[in-house]
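Visitor: Whatever this is, show me its structure:
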Amino acid sequence: MPVKKRKTYELDIIDLAFGGKGLAKPDGFPVFVDRCVPGDRVFVKIFKKKKSWAEGRLINIVNPSPLRQEARCEYNRFCGGCKWQQLPYERQLEYKKRHVVESLAHIGRLKDVRVMDVVPSDYIYEYRNKMEFSCSSMRWLMPEELADDSIKKGFGIGLHVPGTFDKVIDIHNCHIMPALGNDILETIRAFVAESGLAAYHLRKHEGFWRFVMLRHSVARDQWMVNLVTSEENSDVIKALSKQLVKKFSQISCIVNNITDARSGVSTGKEEILIHGEDHLIEKLGGYQFKISANSFFQTNTRACEKLYTKVSEYAGLDGSQTVLDLYSGTGTIPIWLSGQAKQIYGIEIVHSAVVDARENVSLNGIDNCTFLEGDIKDVFKQVPEKPDVIIIDPPRVGMHKDVVGHVLAHSPGKIVYVSCNPATLARDLEMLASRYAVLEVTPVDMFPHTYHIESVALLVKKN
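Guide: This next block holds a predicted model:
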């Protein structure tokens, strides 16, 4: 049947596509539908139509799939945080592995790569050590709230409806962060609602309260609260801080980030310490790391240890090698490998990350990690010795082709590539495949109930 825009159809979902959307193929024509499970028969409306594919919006499920299970979260059908809760975790892992295999084969044209089973996350709920909630003066109402005339579309704190920048669901119970975080958030919500100060309006660019960021240290079971506001108001922030500290002994740090940026970005232009220290201490293996409000740290601490264990295994260090870590961030991988290598160099372009990396090295008493600040293609020549192993852990967009050129020019014996995006992993491995054999890829699940997957690839120089 010909698929037309703005028309409705009953479709059978036969698969999950990369990106997490259900796939139907009426007469062989691909139609992608979000929030579906293979085996569902669904009623959809086509809202986007291209020459070779279309997207449909789910109206209702006509016949649910035998795979479909009840999501734990009441916001699951509307919030973009963890859409795969209706799929059993074992099946999530199967689809994640297949997405890695298919990306390598179809994007990277690497058809014979051995892809291992996904290393699972021990915790599939309460696993995130950082959550960022937006404050809104006009929250998005749930269907049951729309039916109640007494409920007004007023203030809320929560997560965005996918595809929107100003529609926020008022989240009272998020299952992917530790449970105490919900109690902390509820206390903040009540205070903000009674404060007399408005939440920020992203269209009018007015209002005081912008974001609430919560961080949790697994090692010490301590919390950081980062209150992001549009301007300074020490009386109000200190009053909220006093209330939080009195109620929650686990809160060891409260900061106020201030920003007047018109975009919806939570990083402050100024940071004021309100209570305790300006950082948390987290541990990976035997190493400690300082985590400040705006520093990057992997959001699943326990799974991160599994990821870095695989990096260690693939690197195969015996204490005699020089290692170069590209996109070294706050130094977590160099520090993790420091006891196994002769010397490690890290390159990172973000100044604050380099500062954090050097502090973390000092915190752990490590003397064989050196961090170079700048763009990789400019700083590569400052590395004083040829590396035996290069670790590459780029952002989602992958490596710039100039960086690939530098890697090939240095031509180390071994490369360990860590990726959070199977598509750019496949693209980059194809660019390296002229000189390197991809021996093995191991996916590691850092983000249960989402389609996201980390992967570690082992590349060895061809003879």
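Visitor: from here on, contacts and neighbour counts on C-alpha atoms
Guide: OK.
Visitor: Would you agree residue 317 is in contact with residue 340?
Guide: Yes: with contacts counted by Cα atoms under 8 Å, residue 317 reaches residue 340, the gap being 5.6 Å.
Visitor: is it true that residue 193 lies in a strand?
Guide: No: judged by DSSP: H, G, I helix; E, B strand; the rest coil, residue 193 forms no part of a strand; its state is helix.
Visitor: What is the neighbour count of the residue nearest to it when sequence neighbours are not counted?
Guide: In space, residue 193 comes closest to residue 155 once its chain neighbours are excluded; the distance is 7.1 Å by Cα to Cα, 6 or more residues apart in numbering. Counted by other Cα atoms under 10 Å, the residues lying close to residue 155 total 19.
Visitor: Could you also give me the structure for this next sequence, so I can compare it with the first?
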Amino acid sequence: MECLYFSASRCRSCTLMTVPYAQQLQSKVEDCKRLLADFPDLEFLPAQASSEQGFRNKAKMVISGTTDKPTIGILDAEGRGIDLRNCGVVADQLRAVFPLIERFIHELKLIPYDVPKRKGELKHVILTVSDTGSVMVRWVLRTKKHFVALRDSLPQFLEQLPRHSVVSVNFLPEHKAVLEGEEEIILTRRTTLEFGLNGVPMHLRPQGFFQTNSEVAAALYRQARQWINDANPESVWDLYSGVGGFALHCAAEDRTVYGIETSTEAVEAAETSAKAMELDDIHFKAQDATEFALGAGWAPEAVIVNPPRRGITADLSTWLNGSDVQQIIYSSCNAKSLARDLERLENYTPTLARVMDMFPQTNHYEVIVKLERKAA
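Guide: Below you'll find the predicted structure:
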């Protein structure tokens, strides 16, 4: 795709912007095969491609400039705003909200934060769009100076947003390179943004995590569900379960499913989805994945792991090796830590892998691997 911001060197976040997409995808497959070359029995399925543009369902936009002339985008090396409201990788539904954001900055006289001077109030606007078209808008403020104005303007703001949208205000008083603070106040009656991937209702709370590419996330969940259903286990654990994507997709009659996640908000969102699906034998718990496994006192037939970039812990690998778990499905956003963990899981054979291109125009990708326990 063509990006004028990239051509003008205003934004270089998408490092592969000038590389043809087919070549991008092939290089990611080759990189993954190279990193997992020590597993000769591993067969690679065709990679899951993505749309080249408009694929990002989330936009984390820095607000800079002035009340009369705000920039919505990123900061340069000197801390000055670069406007990226026409960014081509951001979903069209989100780009359509940017003029509304600017309008309310004008009307409410919101003061953009000046990073070099450490003055101002409005730091970021974080937007997420679901596959239903609803959006979540999170205003990130330094203090509560503008909170009343934002709260009182909610009816007029919601009139301009799609139905079932969510609006909140987050407070980030510190001067540091993070996007959000701990305190969040949801202004709307609706508290979660609902997705419907593959017909499975999934809920996202303001501080929760959701894959940034809905199209490829849906394919990722379908792949895991297929492998689980092929093995047809009676019990499944989804460790590092987030809002329950894998667990909810793999739930079935006569199958016990547990989702384990440290974030209490993500667990609440997953429980909302399970209730909507009228699932009785699916259970979500806010706990560390390794701690849960070591203390459970029993093992399921199959385990799904979707850890952060650092991978799973050595203790969890040891527990899995000594357990009765017959199948592991490992979804990874870092093939380097994945390779290390597959080496640790010495009692399992990686058999199938598939690169999922969650992040076009960059070197990053997701990969999902199926492992089978070796015969005794």
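Visitor: Got a TM-score for the pair?
Guide: Aligned and superposed, the two chains score 0.89 in TM-score terms (TM-score structural alignment, normalised by the length of structure 2); 372 aligned residues with a Cα RMSD of 2.6 Å.
Visitor: Please list the outside residues in contact with stretch 249-263 of structure 2.
Guide: Contact partners of stretch 249-263 of structure 2, identified using Cα atoms under 8 Å, 6 or more residues apart in numbering, comprise 200, 208, 221-222, 224-225, 228-229, 233-242, 244, 247, 267, 279, 281-289, 292.
Visitor: What distance do you get for the residue nearest the centre of structure 1 to residue 256 of structure 1?
Guide: By Cα atoms, centre = their mean, structure 1 has its centre lying nearest to residue 299, at 6.7 Å. Counting by Cα to Cα, to the nearest Å, the separation of residue 299 of structure 1 from residue 256 of structure 1 is 21 Å.
Visitor: next one: residue 117 of structure 1
Guide: For residue 117 of structure 1, the distance to residue 256 of structure 1 - Cα to Cα - is 43 Å.
Visitor: Tell me which of those two has more neighbours.
Guide: Taking neighbours as other Cα under 10 Å, residue 117 of structure 1 and residue 256 compare with residue 256 leading, 26 against 15.
Visitor: Checking the more buried one next. Helix, strand or coil?
Guide: Following three-state DSSP, the label given to residue 256 of structure 1 is strand.
Visitor: Surely it is in contact with residue 231?
Guide: No: applying Cα under 8 Å as the test, residue 256 of structure 1 and residue 231 come out as separate, 9.7 Å apart.
Visitor: What residue in structure 1 is paired with residue 92 of structure 2?
Guide: If you follow residue 92 of structure 2 across to structure 1 using TM-score structural alignment, you land on residue 179.
Visitor: what about the helices in the stretch 101-250 of structure 2?
Guide: With DSSP state H, counting those that start in this stretch as the criterion, the stretch 101-250 of structure 2 has helices at 147-152, 154-159, 214-231, 245-250.
Visitor: Would you mind finding the most buried of these?
Guide: Highest mean neighbour count among those (mean count of other Cα atoms under 10 Å): helix 245-250, with a mean of 25.
Visitor: so where in structure 1 does that one end up aligned?
Guide: So helix 245-250 of structure 2 sits over residues 332-337 in structure 1, by TM-score structural alignment.
Visitor: tell me the average deviation of that stretch from structure 2 after fitting.
Guide: In the superposition against structure 2, stretch 332-337 of structure 1 averages 0.7 Å from its aligned positions (mean Cα distance after the TM-score superposition for structure 1).
Visitor: From the chain's centroid, how far away is that stretch?
Guide: Mean C-alpha position of stretch 332-337 of structure 1 versus that of the full chain (Cα atoms, centre = their mean, to the nearest Å) differs by 20 Å.
Visitor: hey, which helix is longest across structure 1?
Guide: Looking across structure 1 with DSSP state H, the single longest helix is helix 89-106.
Visitor: The following helix or strand past that helix: average distance to aligned residues in structure 2?
Guide: With elements assigned by DSSP states H and E, the helix or strand that comes after helix 89-106 of structure 1 is strand 114-115. In this overlay with structure 2, the average offset of strand 114-115 of structure 1 from its partner residues is 2.0 Å by mean Cα distance after the TM-score superposition for structure 1.
Visitor: which residues in structure 2 does the following helix or strand past strand 114-115 of structure 1 match up with?
Guide: Scanning forward in sequence from strand 114-115 of structure 1 by DSSP H and E, the next helix or strand is strand 130-136. Mapped onto structure 2 using TM-score structural alignment, strand 130-136 of structure 1 covers residues 58-64.
Visitor: Residues in contact with the matching stretch: which ones?
Guide: With Cα under 8 Å, 6+ apart as the test, stretch 58-64 of structure 2 has contacts from 70-75, 80-81, 90-91, 94, 112-114, 122-129, 179, 212.
Visitor: what does residue 234 of structure 1 align to in structure 2?
Guide: Matched across to structure 2, residue 234 of structure 1 falls on residue 147, judged by TM-score structural alignment.
Visitor: what's the answer for residue 429 of structure 1, then?
Guide: The alignment partner of residue 429 of structure 1 in structure 2, by TM-score structural alignment, is residue 342.
Visitor: what about that match, which SS state?
Guide: Secondary structure, three-state DSSP: residue 342 of structure 2 is helix.
Visitor: isn't it right up against residue 335?
Guide: No: counting by Cα under 8 Å, residue 342 of structure 2 does not reach residue 335; the two are 10.1 Å apart.
Visitor: Who has more neighbours out of those two?
Guide: The neighbour comparison of residue 342 of structure 2 against residue 335 (other Cα under 10 Å) goes to residue 335, with 24 against 20.
Visitor: Hmm, that one is touching residue 32, no?
Guide: Yes: in terms of Cα under 8 Å, residue 335 of structure 2 counts as a neighbour of residue 32; the distance is 6.3 Å.
Visitor: Please tell me how far residue 282 of structure 1 sits from residue 414 of structure 1.
Guide: On the measure of Cα to Cα, residue 282 of structure 1 and residue 414 of structure 1 end up 30 Å apart.
Visitor: Could you do residue 237 of structure 1 as well?
Guide: Separation of residue 237 of structure 1 from residue 414 of structure 1 (Cα to Cα): 51 Å.
Visitor: What of residue 205 of structure 1?
Guide: 50 Å.
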